[in-house]
Structures are given as C-alpha cells and as structure tokens.
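Novice: here is a sequence together with a model predicted from it:
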Amino acid sequence: MMLRTGASRAMFRSLKASTVHPVRTSLSGSTSPVQWTSKLCSLSKKRPQPHIINQLTPIQAAVFQRTVTSTPWDKIDKKHEEKIANQKIEPTPETVSATSSIHPVLGEVATPEAEKDVDMMAGIKHDINTIKETFSLADVPRQAYTIGLAGVLPYLATSLSTVYCAWEINHATATGLGSILSPKTAEALLHVLEPLQIGYGAVIISFLGAIHWGLEWAGYGGYQGYKRYAIGVVAPAVAWPTILMPVEHALVTQFLAFTALYYVDTRATYIGWTPPWYNTYRFILTFIVGASIVVSLIGRGEVANRVGKVPSTVDRLVAFKDSAQETLAQEEEAIRAQKVKEDEGEEENSSDKE
C-alpha cells in the first residue's frame, strides 16, 4: 500500500531507465540534470520512503539531493527589500509634467501617446465626400446627366405646385383670403396639375423600359432576347393604367413602379446588361422622382377634405354612359309620343270621313 503513490511510481520508472542503460549512467555522468529534475519533481513535494531513496545510484541520489535542497528562484531577499524600503525618494519637480505619469486609458503602458489633434469630424466628412462623389456622377456622360436631370424637372415642378396650391387652400380656409391665388383658382389649378403629373410619370416609366430595348438592339452585354424585351413591355403595361386610377392610388402605384424598375436596372448593371454607371445614374433620378411623389401625396393629403374630387377617366366614362342611356331613353320616349300623336290623328281623320 505504501508503494502505490505517484512519487513511488515515478521513482520506479527512473530506476528502470537506469537499469536498462547502466554504462551510460555510471560512466558518462553526463546525464542531463533537467531530465532527472523533471522525473523527480514530484519527490520534492511527496517525499518517498527511506528504503526507496537507498535504492538510488550515487548520481541519482546526488541529483535528488540537489533538487530538494536547492534555493528556489522566487525566494525573497529580505536584506535588499529593507535597503530599498529605507531609501528616501528625492523630489525632482523639474522632471514632472502634466503627462509624465499618465498614459491613454485604452492604451497600454509604454505605448506612444495618441495624436493630440484628432479630427472629431473625420467620419462625417467621409460620409459627405461619399455623397458628393455619388451625386457628382463623374463617370456618367455629361449629356445624359444634363438631359436626365432636365427630364425630371417637370415632375418636380408639378409636385411643388401641388404643395403650393394646398397651402393656398389651407391659408384661405384659415384667414378667408388667399395669398396670391383665390381658393377656387388654387383648387382648379390643383385639379389640372394632378393628371399632368400622373401622365408625365407614365411617360417616364415607359421610357425607362424602352431603354432596355435599345440596349438589346445595340447588343450591349450580349443579346438577351425575351428576358430584356420583357422589361420594356411590362413597364408601360404597369404605367399607363394609372391614368385611370384615383390620384392617390395612381401616385402610389407609380412610386412602386419606379422603385421596382430601379431594382431591375441595378440587377441589369450588375450582370453587365447596362453601362457600369447606369445604376448610380438611375439612383439619382429615382430619388428625385420618388421624393416628388411623396411631396405630392403630402400636399394632397393636407386638403383632401377641403377639395372636391375631380372625376377620373373612369368616372367620366361612366357618366358618359349614363348620359347616353338617358338621352337614348328620352329619344325613345319622344318617338313613342310622336307615334301616339300620329295614331290619334289618323283615328280622328278616319272618324271624320265616316
């Protein structure tokens, strides 16, 4: 039972190794102390029994004795500690400054100090430069950029005019007088602007779809066939029915159409169907048009309860149908009355003859 300890097992392994190589152990004497120290490290903590120590060779016993009795490296030198404790620290105010005994909070000791002049606006400046580079469109041909921006100006103008007319109507409702336009004039102008904006939006959406037909005919990015032709067909098929919708529904539908078409154009640019600058160019134009639609919806919503609803095309068609039926009914009634008179006249003539 006494020999079933970790120290005894380590000792037996070392003894077995020395027995296998007796010449090297007894003659060379050059066995590495580190090797024996590693094998006998547990002996310094768990002392073996005396009869086990007696079985060691002289070299093993010497190594073991040196391992047990050697001075540890972390032994405290009390004399040196007392000498340092009794030393008096001399003041040196000329070497002390506001930063001589501090270091950055997020840094490590002995690391160089952070730069003193840190630009706190660097992130914002970077974002502003990114926006400038995006809106500058340096890679876009100047003619396309200029004409494209000019093309969205009518859409933006109708949107701002809608907001102005709504303001005039609200101002007249609050004060009783209009600023420049009378309430009736502002309302009439508003009814003219709404179909103009919707019709112009349908034209723009159709034009954006037709661009893909031109790219297909030019063979840009290869000939894609029906996949690219479908873009030019679906765009006007979605755009033109909006002129038959109420104003709010038409504007929302066109907003969704512009957004979906921008996504399609972005994907087309990514796969090489359009020039590399086309998606950025479309982003600027779509942003302006989308903002115009939102502004128009806001202006229209401010006067929704104060402005009469302008009859849409469908309403006009229904009214025309109803009026036509009414007119036809009146004509038939007149024909019947005329026929009745003629019959009565014939009866009178026949009775007179008799």
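Specialist: On my side now, so go ahead.

Novice: when you work out contacts or count neighbours from here on, use the C-alpha atoms and nothing else.
Specialist: OK.

Novice: where does residue 272 sit: helix, strand or coil?
Specialist: Under DSSP: H, G, I helix; E, B strand; the rest coil, residue 272 falls in the coil class.

Novice: now it. Nearest residue, chain neighbours left out?
Specialist: Closest residue to residue 272 apart from its sequence neighbours, by C-alpha to C-alpha, 6 or more residues apart in numbering: residue 221 at 5.5 Å.

Novice: pasting the second one now:
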Amino acid sequence: MSSEKSIPPAALVLGVAGIVPFLACTVGLVSGLTLPVLGGGAQLTQALIVYGVAILSFLGGVRWGIAIGYESEAVQRRDFIIAVVPALIGWGATLLSPVGALWTLCAAFILLGLLDYGLYCREVAPEWYGRLRLALSGAVAVLLGVAAAAV
C-alpha cells in the first residue's frame, strides 16, 4: 500500500515540468518581460490561455481513461461527461476577453483539482494521484490568478 502513497518520480517530475510554461508566462506578464520566441504582453497571455486549454483537455482525458474501468454504467457515464467538460470550458474561455479567459481557467483548474482528488476519495485512483493533482492544480490556479490580475 506504500506505493499508493508515494508519487512515482516520473509523474512528479513531469507534473512539475508541466507548470513551467504557466510560470514562465506569468512571470513574463507580471514583470513586463518579452520572452524569446513567445514575445511579450498579448503573446504571453495568448500562450498562457492556449496552454491552459491544452492541459485542461489532457486532464479530461485522464478522467476518461479512469472511467473506462468502471463496472457501473451510470458512474461511467457520469465520469465520461465530467471528462469532456474541461475541454469545453477551455474552449469557451478562448471566446472571452483575455482576463475573463484567465479567470475562467483559474476556476476550472480549482474545480478539476478537487474533482480529481475525489477520484482518490472514491478509491478509483491512488492516493498519490489525488495529492499530486491538488498540488499541481493549486499552483496553476495561483499562477493563472496572478496573470489575470497582471493583464
């Protein structure tokens, strides 16, 4: 059962690495920097929004993959629906103003982090997954909120 609690090194490293684009774009926005290749201001905001949508979609895919293994058709259907919602919210966020998009993504990451922690609570994902998702979603939400305040 200890393996249920220990975050696999690859998941931890890759999860933390996934925060780097959020961090780089937010730092660039807050400090008014222009980053190589990305640019400044509007380009950093766009890059942050696009990356946020991509990650939300990825996390929805993870939920879909977990739901495939459910025995209960009703629970499976519910989680298939939940799995699609992050991508739809992300897409909808792209239709908003940059500030509105960033706040929408911020809220979506908070809610999805809590829902993903619930996978551990329902004993369909290991404890480490729930803890990792809460930590990463919390970090991403803070960065998106800071970026939204800076735009």
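Specialist: Perfect, I can see it now. In this text the structure is predicted, and so the values were computed from the model without any measurement.

Novice: quick one: the residue nearest to residue 272 of structure 1 and residue 274 of structure 1, what's the gap?
Specialist: Residue 221 of structure 1 is 7 Å from residue 274 of structure 1, where distance means C-alpha to C-alpha, to the nearest Å.

Novice: between those two, which one's more packed in?
Specialist: The neighbour count for residue 221 of structure 1 versus residue 274, taken as other C-alpha atoms under 10 Å, is higher for residue 274 (20 against 15).

Novice: dump the residue contacts of the aligned residue in structure 2 for that one.
Specialist: Counting by TM-score structural alignment, residue 274 of structure 1 lines up with residue 125 in structure 2. The neighbourhood of residue 125 of structure 2, defined by C-alpha atoms under 8 Å, 6 or more residues apart in numbering, consists of 66, 119.

Novice: for residue 125 of structure 2, give its distance to residue 79 of structure 2.
Specialist: 13 Å.

Novice: what do the two both touch?
Specialist: Counting by C-alpha under 8 Å, 6+ apart, nothing touches both residue 125 of structure 2 and residue 79.

Novice: what about the residue nearest to residue 272 of structure 1, which SS state?
Specialist: At residue 221 of structure 1 the chain is in coil, as set by three-state DSSP.

Novice: where is the longest helix in structure 1?
Specialist: As assigned by DSSP state H, the longest helix anywhere in structure 1 is helix 313-353.

Novice: what ranges does structure 2 have for its helices?
Specialist: 2-5, 9-17, 20-31, 41-67, 73-93, 98-121, 127-150.

Novice: I'd like the ones you listed as a markdown table, with mean neighbour count appended.
Specialist: Converted to a markdown table, the helices of structure 2 look like this (neighbours: other C-alpha atoms under 10 Å):
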| stretch | mean neighbour count |
| --- | --- |
| helix 2-5 | 11 |
| helix 9-17 | 12 |
| helix 20-31 | 19 |
| helix 41-67 | 20 |
| helix 73-93 | 17 |
| helix 98-121 | 20 |
| helix 127-150 | 20 |
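
Novice: roughly how far does residue 353 of structure 1 sit from residue 346 of structure 1?
Specialist: Computed as C-alpha to C-alpha, the residue 353 of structure 1 to residue 346 of structure 1 distance reads 11 Å.

Novice: who has more neighbours out of the two?
Specialist: Each of residue 353 of structure 1 and residue 346 has its neighbours counted (other C-alpha under 10 Å); residue 346 has more, 12 against 6.

Novice: now do the contacts for that one.
Specialist: Residue 346 of structure 1 touches nothing, counting by C-alpha under 8 Å, 6+ apart.

Novice: translate it into the numbering of structure 2.
Specialist: Using TM-score structural alignment, residue 346 of structure 1 lacks an equivalent in structure 2.

Novice: now do the same for residue 140 of structure 2: its match in structure 1.
Specialist: Residue 140 of structure 2 maps onto residue 289 in structure 1, by TM-score structural alignment.

Novice: hang on, isn't its match packed against residue 156?
Specialist: Yes. At 7.0 Å, residue 289 of structure 1 counts as touching residue 156 under the criterion of C-alpha atoms under 8 Å.

Novice: read off where stretch 17-32 of structure 1 ends up in structure 2.
Specialist: Across structure 2, nothing matches stretch 17-32 of structure 1 (TM-score structural alignment).

Novice: nope, stretch 125-133 of structure 1 is what I was after
Specialist: Going by TM-score structural alignment: stretch 125-133 of structure 1 matches no residues.

Novice: centre of the chain to that stretch, how far?
Specialist: Distance of stretch 125-133 of structure 1 from its chain centroid, counting by C-alpha atoms, centre = their mean, to the nearest Å, is 17 Å.

Novice: likewise stretch 81-98 of structure 2?
Specialist: Worked out by C-alpha atoms, centre = their mean, stretch 81-98 of structure 2 lies 12 Å from the chain centre.

Novice: what's in contact with it?
Specialist: 45-46, 49-50, 52-54, 56-57, 59-64, 100-102, 104-105, 108, 112, 148, 151.

Novice: can you do 6 Å?
Specialist: 53, 56-57, 60, 63-64, 101 (C-alpha atoms under 6 Å, 6 or more residues apart in numbering).

Novice: list just the nearest of the residues you listed to residue 131 of structure 2.
Specialist: Using C-alpha to C-alpha, residue 63 is the member of the contacts of stretch 81-98 of structure 2 that lies nearest residue 131 of structure 2, at 15.5 Å.
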